[in-house]
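Colleague: okay, sequence plus prediction incoming.
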Amino acid sequence: MKRMKKMISLGLSFLLVLAQIMLISAATNAQEAAAVYGLGDQWSNTPSNWNSGDPCDDNWVGIHCDNNSHVTSITLSSLGLEGTLTGDIQSLTELGTLDLSYNKGLTGQIPAFIGSLSKLENLILVGCSFSGEIPAEIGSLKQLIFLSLNSNKFSGRIPSTIGNLAKLYWLDLADNLLTDEIPVSDGKNPGLDMLIDTKHFHLGMNQLSGAIPEQLFSSNMKLIHLLLDNNNLTGEIPSTLGLVQSLEVLRLDRNHLSGSVPSNINNLTKVAEMHLSNNDLTGPLPNLTGMISLTYLDMSNNTFDESATPAWFSTLPSLTTLVLEYLRVSGEIPMALFSSSPLQTVRLRNNKFNGTLNIGTAFSSQLELVDVQYNNIELYTEGGGYNNQLILVGNPYCEHEASSPHCLESQQPITPYSTEPQDNCVPVSCPTDQSMSPHCICAYPYSGTFSLRAPSFSYLGNSTYFTRLENDIMNSFRKHQLPVDSVSLNNINTDVDEYLSMHLQVFPSGKLRFEQSDISNIGFILSNQTFKTSKDFGPYFFIGAPYTAFLETSTGGKSSNSKTVIIGVVAGAVVLALILIILLVFLVRHKKKTKNAVEKSQPFESWVVTKRSGDAPQLKGARSFTYEEIRKCTNNFAESNEIGTGGYGKVYKGTLANGQLVAIKRAQQGSMQGGLEFKTEIEMLSRVHHKNLVSLIGFCFDKGEQMLIYEYITNGSLKESLTGKSGVQLDWKRRLRVALGAAKGLAYLHDLADPPIIHRDIKSSNILLDNHLNAKVSDFGLSKPMTDTDKGHVTTQVKGTMGYLDPEYYMSQQLTEKSDVYSFGVLLLELLTARKPIELGRYVVREVRVMMDKGKDLYGLDQLLDPILISSSLGGFCEFIDLALSCVEEEGINRPKMSQVVTELEKIMVLAGMNPIIEAGSTSSSYEATTSKSGGSYHPYGNEAFDYSGGAPSAKVEAK
């Protein structure tokens, strides 16, 4: 029997080898077919129809051929490819386009033999994980038009040989680790100054250093976008920049540029967006009178000379956004500034403006924000009808008008645009793994982050811009006949790099899911800039998330009359063998899918059933309650015992038969929504026990009810304490104790739980405070066990809460323990500021990084701190900030482990005059049983989590 199995196995292997030989010779050039097969062998997660057949003849996904069966294009975006770029690709001598964008699993270096692809016009590797130096051999690709290598991990210098690419239109090397100076020609070596026909230099978010070369610019350049932001560039802005009359977008912000702004910058009459902020520029404010196309101007955080209000304030006819913060401009703000018809935002805080602020009556109808905090304004003339945001905090005006709404620190935030249902359709309830389209149809959308590098507008609540952007994207898909029903834009905010970031979803037309070829084509439209934005939106980039909900792709192909009878017999045998194999695989997968479906629909089916509990499972450490027991302990769910409510259901206070106080979270009756989260939380809390984790007393799964019974936590959540809702006031030392307690709870989950657990939703509303103000981490509904510790991550749909969400997890869908560390870092900053992570469109991580000055007391962050802390002795403050910022590093590898965070917090407590050993067991008796004004305690036994794979709220919503 064993011998027969071995012979069958050998026979099948032989037939498969024959099949490959036969199919390679069928249509595609033999050498090129072998090369594509080689790539397929090297990569994981290749398209399903790459397993057999002929690349050209059988229309392999992502493979495009000419009439002579030469491979001319490979486009494989967002398919989850893993592997490296191997030597096989050099055999594709007719290749014109290579697009492998949005595959985070592609790593390693770009091999030098890339230079042998002499016909390559588009090299697009956006959002992968390639590293090492960019090979100089790229300069041999003389036909290259698009070179997009942004959002990888490339290091070293920019190859000077790129200057040889005379046909280059688009150069994007942004968001990498590139260093050294910008190369220019020197008689022996080429440089970027030779790219006179290139229209896009996108080199921001790197580590480029040295001065911007004078030689880089000339009057015959056709450059329209120059993006050098977020680097380490020094020296003066070269005067030759004023020669580039075609320029439309200029970003030099977040460098170390010094000296005066050259006067001839006023000659750049086509520039619409100009960012010079966060440098060391000196001299007078530049005269911008001639820049009549200027829409967005930001020159904040420089050291310009003290100056009076410049005359050009009132002469820029296209201005939508004026940002001049932390400068030394004085005088009255002219009323004529506000009459510019497109004006939307004026941010002039921390200057020396004085006198009277008069917006007048002829202000722009789009004007939404006037922020003049911390100036010397004494009067504000009302009566003009302006009713939008005006912030006068920190001006003499507020000393005698403290009750004015304009003098409040916290004002009504602007609600960013969010796609609404269209066509008067009725919103539906979609399965948790699907999302609802603007046409109210449930489906699996393709999604990713769409970022505008220099938009001309700043008011995020203006639907005009975003509706037009959605329409433009949709029209581009229609033009290319892609099966797209609709698109939506949500979660719009300004990110840490001052880019306008939003979550884009693309919904399939006439079907539930996209096919692999659809995703390849949609990704290519966005990766190679086939979709063009208007000038209002400026340059963009897109980082697609892997799409995992594919339809099965057919592997069929065309027949060939030239095939011999022998090959036909072999092919028939192979087909028969493959059918048997596929049938076996299908049966195995079907069984697995059936099991998964049962587990989803009946999440407790796999638990042990006992006679006592009926349908309820029995777990160690968690008691199963009957519905009748819970009904009695809550006095029939009396309204007087209700202490919270939310999308999940209601929370009740109860007293068990033994006198123990409990909090009972009850799901909405008759709804199984959240069943998996319900089961997850029970399983997690039943096997983890730590004083800094909330204790699960038991659960009820009886008579169609889903209820979780927790220990009763007296003082509610950290969020309620920081916002003043609970009545608990936390000084510096108490906040350090809370931070340490929460860190210890997380460290236990990461290091001592078996298997380790990633919480996935750390935030202030999920940190509860007991009657001694000990911190307890709560809500495990979104938690994930690290069952494969060797892999180091869990690939899963993105879930969490905006503001706390790890950007690396959001982009890659790879969840690691460092994702919790990022969320904890945001929590530390929230402890300092008592503000929401995202407030008024501002992200606390970015605000701290921009404002921080280590040469000043409290790192210059006193304006961001919770006023309660200002009067405290803040021992260890600087070390606390350093720890928080290390936790929110962009890459998880650069963040500490939670055990290291615990150690650092203990050191900080010592600096604050505390003994971490004693404090770990300390009490605060004066804060026992704090209640709200209404008499009910605050108990957030839930969360505000959002599922970012679909953009809709998940089943679990915080009970407030």
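Modeller: Now that the structure is in, tell me what you want to look at.
Colleague: please count neighbours and contacts with C-alpha atoms only from this point.
Modeller: Noted.
Colleague: what about Lys776, how many residues nearby?
Modeller: Taking other Cα atoms under 10 Å as the criterion, the count of residues near Lys776 is 26.
Colleague: tell me which other helices or strands the host helix or strand of it touches.
Modeller: Assessed by DSSP states H and E, Lys776 sits inside strand 775-777. Judged by 3 or more Cα pairs under 8 Å, 6 or more residues apart in numbering; DSSP states H and E, strand 775-777 is in contact with helix 732-751, strand 767-769.
Colleague: okay, now the one to match up with it:
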Amino acid sequence: MAIKEYYQLKKYWVADPCLPQNSPWDGLTCDNSSTPDLSNSRLDGIISGHISKLTALTTLNLSRNNLNGQVPAFLQDLPSLIKIDLSNNNLSGPLPASLKEKMKDGQLMFSIENNPRICQEGQCSQDGKTTHKSRRTVIVISLVISTLLTVLIVVAVIVTIKRRKQDNHQQYQTTMEYKKSGIFTYSEVVAMTNDFDKVIGKGGSGTVYYGHLKDGREVAVKKVAGLVEEGTKEFQVEVHLLMQVHHKHLAPFIGYCDDGKQMVLIYEYMANGNLRQRLSDERADALNWQQRLRIAFGAATGLEYLHSGCTPAIIHRDVKSSNILLNANFEAKIADFGLSKSVISSSVTHITTAVAGTAGYLDPEYWCTGKVTEKSDVYGFGVVLLWRRKCPNS
């Protein structure tokens, strides 16, 4: 965390990186050792001395940044370090002699390419600077490269101006092709579900059936109940959102069918159903503590993406255990966006709307005022965390 503060890193580092198992810290692998990968992270300044405190380091990747100064000698004192990548930076001066010895002995893999100010053998003066001859060479090379870059930039600008309209047209066509690829006819839906012969879930908004695509992928096919105006609006909202949002912890959307008579949503099949089913299971091993932690973390990450990763932000409005699906690895996937609302801009603090959602998960303030915010989703998520099945005779 000191390293994160020193470099002002924009990394998703919260909670314990080792609990639950394989909890994803951006750029850090947690096992019996530590493997930070901070490559291409826009790091400026010298190599932080805080790194010397990470005594379990085995691999350190700081490549493709803008680090300067000399390669610090403390790297030689990290006992487990076997691989360092400092390539593509702006480091200078000679390498520490002890690191060179480790490289010669095969104890250390070291990458230092594309640091033009690093001194090679015989090129450093006693104060660690390059010789005048080396500096002249660097200046000549820099002038040649600058001239070539100027020519390339001028050519690139001309080509970009000429192709802008063509690129925009191609992008529009690509977008339309993507949308069309997710549209299914009702006859295709009937075929993939074997005429809706296997029900895997039911809810107020419709029934979910098991199916197979032609390529063999398993799917969950949600047949939306009714064609009343409000239901049609919710269906259109859900399709619109599902075609825009993509995240590891959102239910993977495959396509839809809307032929005027039938409304169908098609998702990737979730082998372990929804969280409510698991929480209601009376077997002691239905969900162990580690699985519960991973599910809670995944659902929270998905909600955080909707609130902070989407522009404009999206408020789900119906966060509950039955809308958190579980795949074969018990990874949480948030589903059912039919009641979702988009926040118009960052200056808007709430949306006033008719109260909708599921009793027991509704934020009391939203229930009373009709003003829904991201906090309403957080309240529903809190209810999920505290949810427990009813005990006998209670």
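Modeller: On my side now, so go ahead. Fair warning: this is a prediction, and the values are worked out from it, not measured in the lab.
Colleague: just the TM-score for the two chains, thanks.
Modeller: Remark: TM-score between the superposed chains equals 0.52 [TM-score structural alignment, normalised by the length of the second structure]; 218 aligned residues with a Cα RMSD of 2.5 Å.
Colleague: rewinding a little: could you tell me where the strand holding Lys776 of the first structure falls in the second structure?
Modeller: Under TM-score structural alignment, the match for strand 775-777 of the first structure in the second structure covers residues 332-334.
Colleague: what do you get for stretch 569-583 of the first structure?
Modeller: Following TM-score structural alignment, stretch 569-583 of the first structure has no partner segment in the second structure.
Colleague: mind listing what's buried in that stretch?
Modeller: Val570, Ala571, Ala573, Val574, Ala577, Leu578 (16 or more other Cα atoms under 10 Å).
Colleague: so where do the helices sit in the stretch 601-750 of the first structure?
Modeller: For the stretch 601-750 of the first structure, helices defined by DSSP state H, counting those that start in this stretch occupy the ranges 627-633, 675-686, 718-722, 732-751.
Colleague: and Ser182 of the second structure, how far from Ser111 of the second structure?
Modeller: To be clear, residue 182 of the second structure is Gly; Ser isn't right here. 46 Å (Cα to Cα, to the nearest Å).
Colleague: my error: substitute Ile161 of the second structure in the last question.
Modeller: The spacing between Ile161 of the second structure and Ser111 of the second structure, counted by Cα to Cα, is 39 Å.
Colleague: measure how buried Gly45 of the second structure is and give me the count.
Modeller: Neighbourhood size, Gly45 of the second structure [other Cα under 10 Å]: 14.
Colleague: quick one: map it onto the first structure.
Modeller: Per TM-score structural alignment, Gly45 of the second structure is not aligned with anything.
Colleague: counterpart of Gly231 of the second structure in the first structure?
Modeller: Aligned counterpart of Gly231 of the second structure in the first structure: Gly674 (TM-score structural alignment).
Colleague: number of nearby residues for that match?
Modeller: Quick note: Gly674 of the first structure (other Cα under 10 Å) scores 19 neighbours.
Colleague: for Met109 of the second structure, same thing?
Modeller: Using other Cα under 10 Å, Met109 of the second structure is surrounded by 15 other residues.
Colleague: aligned partner of it in the first structure?
Modeller: Counting by TM-score structural alignment, Met109 of the second structure has no partner.
Colleague: which residue is the nearest non-sequential neighbour of Met109 of the second structure?
Modeller: In this structure, Met109 of the second structure finds its nearest non-sequential neighbour in Lys83, 4.6 Å apart by Cα to Cα, 6 or more residues apart in numbering.
Colleague: aligned to Leu828 of the first structure, what sits in the second structure?
Modeller: By TM-score structural alignment, Leu828 of the first structure lines up with Leu385.
Colleague: helix/strand/coil for its match?
Modeller: Here Leu385 of the second structure is recorded as helix under DSSP: H, G, I helix; E, B strand; the rest coil.
Colleague: contacts only, for it.
Modeller: When contacts are counted by Cα atoms under 8 Å, 6 or more residues apart in numbering, Leu385 of the second structure touches Ala296.
Colleague: run the last query once more with 7 Å
Modeller: Under the criterion of Cα atoms under 7 Å, 6 or more residues apart in numbering, Leu385 of the second structure has no contact partners.
Colleague: cool, and the one 3 residues further on?
Modeller: Contact analysis of Arg388 of the second structure by Cα under 7 Å, 6+ apart lists Leu279.
Colleague: nice, that's everything, thank you.
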